Structures are given as C-alpha cells and as structure tokens.
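A.B. asks: quick check, what structure comes out for this input:
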Amino acid sequence: MTVPLLLADDYYLIAHDDVTGASRCGEGRAGLGLAGALLGELVLFGAIDIDRRNIVILDAPAPGDPLARALLEELVRNDDVTSVPDWLQYLGQRAHKQVVQRLLHAGHVRATEVRRLLQTRTVYVPTDMNVAAWSAARLANALSKDEALSVPDTVLSGLVVATELEMEVFQYASPDVGRHLRRLLAGLPPALRALLSETEAAVGDAVLRHRR
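C.D. replies: Got it, this is the predicted structure:
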C-alpha cells in the first residue's frame, strides 16, 4: 500500500533533485521551508492556529502521523514559546532529518553514500523518480491550466515561492502562473497565509545574513 505524502514530504521532494537527491536551494532555505511545511501540517490537521505571529494550540484530536504528533507534543511542552519566527528557526535546524526519516520509513527515498574530494556524505535518492517529480509537476500543470488547487497544494505552492524555488517548479509553466497563484494564496485561511508570510520573511532574513 502506498503511503500518501504529507505537505513536508512533498516540499522535500520539490526542494531536492528527483534523480540525485541533491538540494536545489541550499539546506538553509530548504530547512526553513520544511519547518514551515511541518507547522502547516498541524494547521491542516486542525491542531494549531496562528494569530498575530503566534501559535495557538487547539483542542483537537492528536494527528495520526507520528512526526506531526511528536511536533504537537513539543509545542505543548513548550507552550511558553509561541512565536512562529522562533519555531521556524528552531525547526529549520532539524526538519531535514525528521522529514527524511519519514520518507525513508515510507520507502520514498533511500540512503546513498557519495564520495567527493576525499569526503563521504549521505544523500537521499528518490526510489521512484516519477513519484518524486510529480510533486512539482502537478503544481505547474494545474497552475498553467488556471485550475484550482487543493488547500495543501496551494500551501505547497506558497512554500515554493517563499523559498525561491519558482524557477525549478514553474520554469515551463504559463507566464500567467504568478497571477493565478496569487489569487489562490489570497483565498487561503488566515493562519496559512500568516505561516507563508513568516516563512518567506525567515528566508529573506537568512539570505541577508549570509550576504553580510
């Protein structure tokens, strides 16, 4: 049985090459994108809300996904820290490893050792190139046709923009993709719009720090 991809899984596959597994935007930006995606999963599960840049934990059943449930439990344990920017920075340092483990468990990637310049490192190569490529392809295809996207795919598209991956995903799409996507993003619930805005701001801050 195929395990469905959640938001952070989809984003990981977009942010990494569908053949080699190499990062397409640098691990810093990808980490923030994954952090935004993990928080986005909790919003989509109905476990949290976002109000004025702060996380609000809702009275709802725990998510069925183990990673989402573990993150929610961490938010509950640290309920004195509610700032979305703070959680993005914190999760951005560890989200890569966490999402990789979920993808490994589901069989969507496999660990491969690569040796370069006398150093060996581990990369995570998609087990099915078509599955890996589909995450980006379905967004570009739907937006090119001016079609509606599901809420998760609209958020996924917003994360692509927030982490400056548009050229990777939309390079062969219609020139009107941006206008259509802006309409879809404007229709998202406030919590998801706020999360995308905070993720984009965190990426911008990271880029500025890197250039100094």
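A.B. asks: contacts and neighbour counts: CA atoms only from here.
C.D. replies: Will do.
A.B. asks: from the contact counts, what lies against the helix or strand harbouring L38?
C.D. replies: L38 belongs to helix 27-44 when assigned by DSSP states H and E. Packed against helix 27-44 by the contact rule (3 or more CA pairs under 8 Å, 6 or more residues apart in numbering; DSSP states H and E) you find helix 7-15, helix 66-77, helix 84-92, helix 95-106, helix 151-162, helix 190-211.
A.B. asks: out of the ones you listed, which is the most enclosed?
C.D. replies: helix 7-15 (a mean of 25; mean count of other CA atoms under 10 Å).
A.B. asks: can you list contacts of that one?
C.D. replies: Here helix 7-15 makes contact (CA atoms under 8 Å, 6 or more residues apart in numbering) with 23-25, 30, 33-34, 37-38, 40-41, 99, 102-103, 132-133, 135-136, 152-153, 156, 159-160, 165, 169.
A.B. asks: for the comparison step, fold the sequence that follows:
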Amino acid sequence: MPLLLADDYYLIAHDDVSGTARCGEGRAGLGLAGALLGELVLFGSIDIERRNIVILDAPSPGDALARALLEELMRNGDVTSVPDWLQYLSQKAQSQVVQRLLHAGHLRATEVRRMLQTRTVYVPTDMNVAAWAAARLANALGKNEQLSVPDIVLSGLVVATELEAEVFQHSAHEVARPLRRQLTGLPAALRALLSETEAAVGDAVLRHRR
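C.D. replies: Here you go, the predicted structure:
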C-alpha cells in the first residue's frame, strides 16, 4: 500500500540511522504540517481560498489521522488561516506521523545512549521503503517525467523546507526547471499550500537569526 504524503515526507526529512531531522526540527515540523493539510486537499476534504481553509462537503477520509485532523478543523471553524494552522500543527505533526508509521510497521523505536543520556529514536524497518520516495522523485525528474500530483506536492515540500540537496543531490540544479513547470500545473489550493509552507519556513528562519 503506497504511503501517504506526510509519511513520505517524514522518511525523506529524517536520517535513517539517527532519526534526526535533516533540515532541522522546525523546518521538518512545518513540512509535516503542510503535508498533513495537503493530504486533506488531496482527499477532497478541504480547499484553500485567500490563505484560508474551506471545509468541503465530501466523504470522510479513510485514514484515521486525516479524519482526526479534519474533525479538529471543523471543531475550530472560527480559525481558518493557513499560516495559523501550519504553526499549530508543526508542534505535533511529527509525533502524529511517527505514530502512523509505527502502526503501519514502517518505523521502529530504538533507544540510543549518548553522554549519559538515553533517548528514543525512530528508524525505518526497511531501508528500501524509506529511500523509495526520494529515489522516485529524483529519478523521474532527472528523466523529465511527469510526476503524480502527490509526488509534485512532495517535491514542493522538499523545496519549501530546503531539502533539495538531500533528495536530488548533484542533480538539484538540473531538476529545478522541470520541477518548477510541474509545480505551476498544480491545482490552486495545493500551490497556495506550498507557498504558505515556504513562507512559514522563511519566517521561522528569520526569527531564529534575530
């Protein structure tokens, strides 16, 4: 069964051995928040208009985490700002996606002891599965092939959180143009979500530098 958008992003954004975020916890959290909202757009549960979330009359998503997020959006219907939701979700998105990956058997918890401290890290159970999303994107874009809509969004999240060097490595410059072309072909709601995610990452970087 194919992984959902946030699952793929998590595996791309986190080191296979240490479990740490390759782009920093703050950026990874915002990327995961964008991915979870992106799942709801892809499920047809929400739209984005003028930087606000609009809940659509559609069947409930089949995934439990997506359902829970949709219900949370509905309970807090007075808060519709995409930037606000990105900031809020970034604080808990990692633990939520980790739990989904653990439940599906794609991650396992392991204890690491360093400097007299023990902490729990989450590492892939199958390195081939963990590496597949990044390899899929790099291979397709390197050959100038058309990506699926979820993979275009995934690529956009890679760019928004500055993970291009990790995913595309030496071919990052070569894939920039075909990726840009595919990003412009996304539905408006997904383009807006990627733009808001990138802006949130930029704001976070500026705040950190002050």
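A.B. asks: in stretch 159-173 of the second structure, which residues are buried?
C.D. replies: V159, A160, T161, E162, L163, E164, V167, F168, A172 (16 or more other CA atoms under 10 Å).
A.B. asks: V3 of the first structure: helix or strand, and which one exactly?
C.D. replies: Using DSSP H and E, no helix or strand contains V3 of the first structure.
A.B. asks: distance of it from A106 of the first structure?
C.D. replies: 6 Å (CA to CA, to the nearest Å).
A.B. asks: could you do P4 of the first structure as well?
C.D. replies: 9 Å.
A.B. asks: next: L72 of the first structure.
C.D. replies: Per CA to CA, L72 of the first structure is found 21 Å from A106 of the first structure.
A.B. asks: do F170 of the first structure as well
C.D. replies: Computed as CA to CA, the F170 of the first structure to A106 of the first structure distance reads 27 Å.
A.B. asks: which bit of the second structure covers the helix or strand hosting R138 of the first structure?
C.D. replies: If you go by DSSP H and E, R138 of the first structure is part of helix 129-144. Mapped onto the second structure using TM-score structural alignment, helix 129-144 of the first structure spans residues 127-142.
A.B. asks: ok, now stretch 187-204 of the first structure?
C.D. replies: The alignment of stretch 187-204 of the first structure onto the second structure (TM-score structural alignment) covers residues 185-202.
A.B. asks: got a list of contacts for the matching stretch?
C.D. replies: Outside stretch 185-202 of the second structure, the residues that touch it by CA under 8 Å, 6+ apart are 26-27, 30-31, 34, 37-38, 41, 47-49, 51, 82-83, 86-87, 149, 152-153, 156-157, 160-161, 183-184.
A.B. asks: and for stretch 103-119 of the second structure?
C.D. replies: For stretch 103-119 of the second structure, the surrounding residues in contact (CA under 8 Å, 6+ apart) are V98, L101, L102, T120, V121, Y122, V123, P124, T125, D126, V129.
A.B. asks: tell me which two of these sit farthest apart.
C.D. replies: Pairwise distances among the contacts of stretch 103-119 of the second structure were taken by CA to CA; the largest, 21.3 Å, belongs to T120 and V129.
A.B. asks: Provide a list of residues in contact with A134 of the second structure.
C.D. replies: By CA under 8 Å, 6+ apart, the contact set of A134 of the second structure is I12, V167, F168.
A.B. asks: columns distance to A200 of the second structure on top of these, output as JSON lines?
C.D. replies: Listed next are these as JSON lines, based on distance: CA to CA, whole Å:
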{"residue": "I12", "distance to A200 of the second structure": "19"}
{"residue": "V167", "distance to A200 of the second structure": "21"}
{"residue": "F168", "distance to A200 of the second structure": "23"}
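A.B. asks: between these, which is nearest A176 of the second structure?
C.D. replies: F168 (9.5 Å).
A.B. asks: what distance do you get for the counterpart of V41 of the second structure in the first structure to P66 of the first structure?
C.D. replies: In the first structure, V41 of the second structure lines up with V43, judged by TM-score structural alignment. Distance, V43 of the first structure to P66 of the first structure, by CA to CA: 15 Å.
A.B. asks: make a PyMOL selection of the buried ones in the contacts of stretch 103-119 of the second structure.
C.D. replies: Here is the PyMOL selection string for the buried members of those, based on 16+ other CA under 10 Å:
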select buried, resi 98+101+102+122+123+124+125
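A.B. asks: residue most distant from the centroid, the first structure?
C.D. replies: Distance from the C-alpha centroid of the first structure, by CA atoms, centre = their mean, peaks at L118 (32.1 Å).
A.B. asks: alignment lookup: that one to the second structure.
C.D. replies: Aligned partner of L118 of the first structure by TM-score structural alignment: L116.
A.B. asks: make JSON lines out of the helices and strands packed on helix 27-44 of the first structure and add distance to T112 of the first structure.
C.D. replies: Output for these, formatted as JSON lines (distance: least, CA to CA, whole Å):
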{"stretch": "helix 7-15", "distance to T112 of the first structure": "16"}
{"stretch": "helix 66-77", "distance to T112 of the first structure": "23"}
{"stretch": "helix 84-92", "distance to T112 of the first structure": "23"}
{"stretch": "helix 95-106", "distance to T112 of the first structure": "12"}
{"stretch": "helix 151-162", "distance to T112 of the first structure": "26"}
{"stretch": "helix 190-211", "distance to T112 of the first structure": "28"}
